[in-house]
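Visitor: sequence first, predicted coordinates after that:
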Amino acid sequence: MIVTVTLNAAIDKTYHLPALAAGQVSRVDRVYAEPGGKGINVARVVALQGVPVLATGFAGGSNGDFIERGLTRQGIAHDFVKIEGESRICLNIMDQDGVSTELLEPGPTIAGQEMEAMREKLAQLAARAKVVAFSGSLPAGVPKSFYAELIGIAQKQGAVVFLDTSGEALIRGAEAKPYFIKPNEDEVAQWLGHSIEDENALKQGLLRLNETGLPCISVSMGAQGSLTAFHGACYRVRAPKVDAVNAVGSGDAYVAGMAVGTAQGLPVEECLRLATASGTANTLTARAGYVEPEDVKRLLDEVVVERIG
């Protein structure tokens, strides 16, 4: 089983409209509202590929109830820590040209006893999991070191740990040596203490981070694919070229594919192939954190994985 952890879960609302004009009334053509947050997106893509998954995190108020009901309707198992605060709403406004404007609420403030409940629940769930994937931002009230603490709990239970976050939460979380992380180029540069001028410099930087005890590090290069360092080897992955509908959630779909491959014990090349096919398939849907399994299977053969060092 794969467990996904979304500490700042949300209702993801997507508005589709002809154009967004400041200071004017805009008529929305269609609306999607569903459980969201990066870890929930990961869970949905895992489930759509027929792999057992359970979503956890913090959920509160009527928005939290909506999140849990939505996951149940989608057939995704869940076990959240109930909190006093109200879970957030995140808006994605898509115009007819495919331009996305996101408005993200900060979310609730988490109390000390709620964090303790999360520690206890994670220990129970991680003992049943092959992979535990932590995704997204930390809610207010939670220390930047909290991911590192939770990673240690999951590792103690024998789970392989993924971490997909940003900023100080990523830097601090990486101190616990998760198996997989997905930083951007700026964060890699911050770690290394110098700017990254080209792909070769990025490759050398990722290999240096491997040596610090981070086994698998992927950096997205958008439509160009990704660069991954894995136990001292580096892989360039080329994504298939498609007519993208909506790229929001593609990074989460990538993490989901990587988690599925890892849980199934696939070689790293096949994990990267599945991750890239999943991320690309997400761009073909109007909603974030969705794939059609047939798209993933079709795209697998179009992903190019090349070892470059």
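Guide: Right, received. Where do you want to start? As the structure is a prediction and not an experimental result, all values here were calculated from the model.

Visitor: only C-alpha atoms from now on, for both contacts and neighbour counts.
Guide: Noted.

Visitor: count of neighbours near the closest residue to residue 61 other than its chain neighbours?
Guide: With CA to CA, 6 or more residues apart in numbering as the criterion, residue 61 has its nearest non-adjacent residue at 4.5 Å, and that residue is residue 86. Neighbour count of residue 86, defined by other CA atoms under 10 Å: 19.

Visitor: and if you look at residue 4?
Guide: One way to gauge burial is a neighbour count; for residue 4, by other CA under 10 Å, it gives 32.

Visitor: now residue 19. Nearest residue, chain neighbours left out?
Guide: Excluding the flanking residues, the one nearest residue 19 by CA to CA, 6+ apart is residue 95, at 4.9 Å.

Visitor: show me where the chain has its helices.
Guide: For the chain, helices defined by DSSP state H occupy the ranges 38-48, 61-73, 112-126, 146-156, 167-174, 185-192, 199-211, 250-263, 268-282, 293-300.

Visitor: could I get the ones you listed as CSV with distance to residue 218 and mean neighbour count?
Guide: Written out in CSV, the entries for the helices of the chain read as follows (distance: least, CA to CA, whole Å; neighbours: other CA atoms under 10 Å):
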stretch, distance to residue 218, mean neighbour count
helix 38-48, 16, 28
helix 61-73, 28, 18
helix 112-126, 23, 17
helix 146-156, 18, 20
helix 167-174, 13, 19
helix 185-192, 10, 16
helix 199-211, 8, 18
helix 250-263, 10, 27
helix 268-282, 9, 27
helix 293-300, 18, 16
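
Visitor: distance to residue 306 added to those, as CSV?
Guide: Formatted as CSV, the entries for these read as follows, by distance: least, CA to CA, whole Å:
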stretch, distance to residue 306
helix 38-48, 25
helix 61-73, 37
helix 112-126, 33
helix 146-156, 30
helix 167-174, 26
helix 185-192, 20
helix 199-211, 13
helix 250-263, 17
helix 268-282, 9
helix 293-300, 14
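
Visitor: dropping in the other structure now:
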Amino acid sequence: MVLTVTPNPSLDRTYEVPALARGAVLRAGAERIDPGGKGVNVSRAVAAAGHRTLAVLPLGGPAGAALAGLLRDEGIEVAGVPVAGQTRANIAVAEPDGTLTKINAAGPELTPDESEALLAAVGARSAGADWIACCGSLPRGLAPEWYAELVARAHRAGTRIALDTSGPALTAALRARPDVVKPNAEELAQAVGRPLATLGDAVRAAAELRARGARAVLASLGADGQVLVDADGAYFGSAPVAAVRSNVGAGDASLAGFLAAGGAGVRALAAAVAHGAAAVQLPGSQMPVPSDLAPERVVVTADVPLDRALTEPAPVP
């Protein structure tokens, strides 16, 4: 069972348009409303794969109630922590070539009591969890050290924990030694304070995060594939993709596949790549089901082509 923690969830509305023109009136060809937030997407992908998952998240107002209902409709157990603020709603505009324009709301500001209630809810519901996945940005009101406290509490309870966040929250949490961290290329570059132009740069940056406390690093590099750096070495995985429809939630699907396959080693990396490749070919933030996966197209190797240039070199933000 994978328990997910999403401190700043959302309702995500996605419109598909022929082209995005600033100042024009556009007609959407398709529209989706999905539960949003990185941890929420991990739960959705775990559930789609047929595994049990529990989503712990703050919920406020009508949007929070709608979010909880959508998750339950997907077979996800929900442990909602009531908050006074309103759950945020985000908008995404998707173009046929895969370009995605997003408008993300800030979300509610959590009080100290709500912050502690969220931590307590994770502790109360984590018995029996194989993994806790903490994902996404922290809402206003939570200090950068909030994830570090959550990692420490999880380890004291004997539970493995995966972390997908960035910036000061990631930096602070590394000292608590999360079992897995899952940055994308931009987040990895930001964490080490230098641009990443090659796969070798990404591997060295991941090794640096391990030296700073992470026990394993699963780095999503977009079209270039994924890198896993752990105590056994560095591994590279990739899979061909016919056409990118939406990259919303693809990294979250990758993390779900990685954890559902055990959360360690080559087999888990291959599952992560298969889930990510399937997710980008689906609309909005739709998560792949087993029939969407093509594991036979995934290639994983320990012979990482370190000098290979990244398609979109990751600068330091």
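Guide: Done, it's in. Every value quoted in this text rests on a predicted model; they were computed, and no experiment measured them.

Visitor: re earlier: do I have it right that the residue nearest to residue 19 of the first structure meets residue 26?
Guide: No. In this structure, residue 95 of the first structure sits apart from residue 26 without contact. The criterion is CA atoms under 8 Å, and the distance is 10.8 Å.

Visitor: residue in the first structure matching residue 270 of the second structure?
Guide: Under the alignment defined by TM-score structural alignment, residue 270 of the second structure is paired with residue 273 of the first structure.

Visitor: so what's that match up against?
Guide: Contacts were defined as CA atoms under 8 Å, 6 or more residues apart in numbering; by that measure residue 273 of the first structure touches 237, 300, 303, 304, 305.

Visitor: what do you get for residue 133 of the second structure?
Guide: Under the criterion of CA under 8 Å, 6+ apart, the contact partners of residue 133 of the second structure comprise 2, 3, 4, 5, 39, 42, 161, 162, 163, 164.

Visitor: over to residue 297 of the second structure?
Guide: With contacts defined as CA under 8 Å, 6+ apart, residue 297 of the second structure is in contact with 239, 240, 274.

Visitor: for the second one, give its distance to residue 269 of the second structure.
Guide: Right, the one you point to is residue 240 of the second structure. In this structure, residue 240 of the second structure and residue 269 of the second structure are separated by 15 Å, where distance is defined by CA to CA, to the nearest Å.

Visitor: and for residue 256 of the second structure?
Guide: Here the criterion is CA to CA. By it, residue 256 of the second structure lies 11 Å from residue 269 of the second structure.

Visitor: I'd assumed residue 235 was in contact with residue 309 of the first structure.
Guide: Yes. Counting by CA under 8 Å, a contact exists between residue 309 of the first structure and residue 235, whose distance comes to 7.3 Å.

Visitor: the more surrounded of these two?
Guide: Each of residue 309 of the first structure and residue 235 had its neighbours counted (other CA under 10 Å), and the higher figure belongs to residue 235 (20 against 12).

Visitor: the more buried one reaches residue 271, doesn't it?
Guide: No. Counting by CA under 8 Å, residue 235 of the first structure stays clear of residue 271, with 11.6 Å between them.

Visitor: please name the residues that touch the equivalent of residue 39 of the first structure over in the second structure.
Guide: Aligned against the second structure by TM-score structural alignment, residue 39 of the first structure finds its counterpart in residue 39. Counting by CA under 8 Å, 6+ apart, residue 39 of the second structure touches 4, 5, 6, 9, 55, 133, 134, 135, 136, 252.

Visitor: could you redo the last one with a cut-off of 10 Å?
Guide: With contact taken as CA atoms under 10 Å, 6 or more residues apart in numbering, residue 39 of the second structure is in contact with 3-9, 45, 55-57, 132-136, 163-164, 249, 252-253, 255-256.

Visitor: inside strands: which ones of these?
Guide: Per DSSP state E, strands hold the following members of these: 3, 4, 5, 55, 56, 57, 132, 133, 134, 135, 163, 164.

Visitor: the first one contacts residue 131, doesn't it?
Guide: What that stands for is residue 3 of the second structure. Yes. Here residue 3 of the second structure reaches residue 131: they are 6.2 Å apart, a contact under CA atoms under 10 Å.

Visitor: return the distance of the nearest residue to residue 41 of the first structure once chain neighbours are set aside relative to residue 261 of the first structure.
Guide: Here the nearest residue to residue 41 of the first structure in space, its sequence neighbours aside, is residue 289; by CA to CA, 6+ apart that works out to 4.4 Å. If you measure residue 289 of the first structure against residue 261 of the first structure using CA to CA, the figure is 17 Å.

Visitor: then residue 149 of the first structure?
Guide: Noted for residue 149 of the first structure: a distance of 25 Å to residue 261 of the first structure, by CA to CA.

Visitor: same thing with residue 170 of the first structure?
Guide: In this structure, residue 170 of the first structure lies at 23 Å from residue 261 of the first structure, with CA to CA as the measure.

Visitor: and residue 279 of the first structure, by the same measure?
Guide: Remark: distance between residue 279 of the first structure and residue 261 of the first structure (CA to CA) = 13 Å.

Visitor: list the contacts of the residue lying closest to residue 251 of the second structure once chain neighbours are set aside.
Guide: With CA to CA, 6+ apart as the criterion, residue 251 of the second structure has its nearest non-adjacent residue at 6.2 Å, and that residue is residue 276. Remark: with contacts taken as CA under 10 Å, 6+ apart, residue 276 of the second structure is in contact with 220, 222-223, 225-226, 238-239, 241, 247, 249-257, 270, 287-288, 293.

Visitor: find the nearest non-adjacent residue to the most centrally placed residue in the second structure, please.
Guide: Computing the C-alpha centroid of the second structure and ranking residues by CA atoms, centre = their mean puts residue 252 first, at 3.3 Å. Computed as CA to CA, 6+ apart, the closest residue to residue 252 of the second structure that is not its neighbour in sequence is residue 42, at 5.1 Å.

Visitor: ok, the one you found touching residue 287?
Guide: Yes. With contact defined as CA under 10 Å, residue 42 of the second structure reaches residue 287; the gap is 8.7 Å.

Visitor: common neighbours of the two, please.
Guide: Common neighbours of residue 42 of the second structure and residue 287, counting by CA under 10 Å, 6+ apart, are 48, 249, 250, 252, 253, 256.

Visitor: in TSV: those, plus distance to residue 102 of the second structure.
Guide: Listed next are these as TSV, based on distance: CA to CA, whole Å:
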residue	distance to residue 102 of the second structure
48	25
249	13
250	15
252	17
253	19
256	23
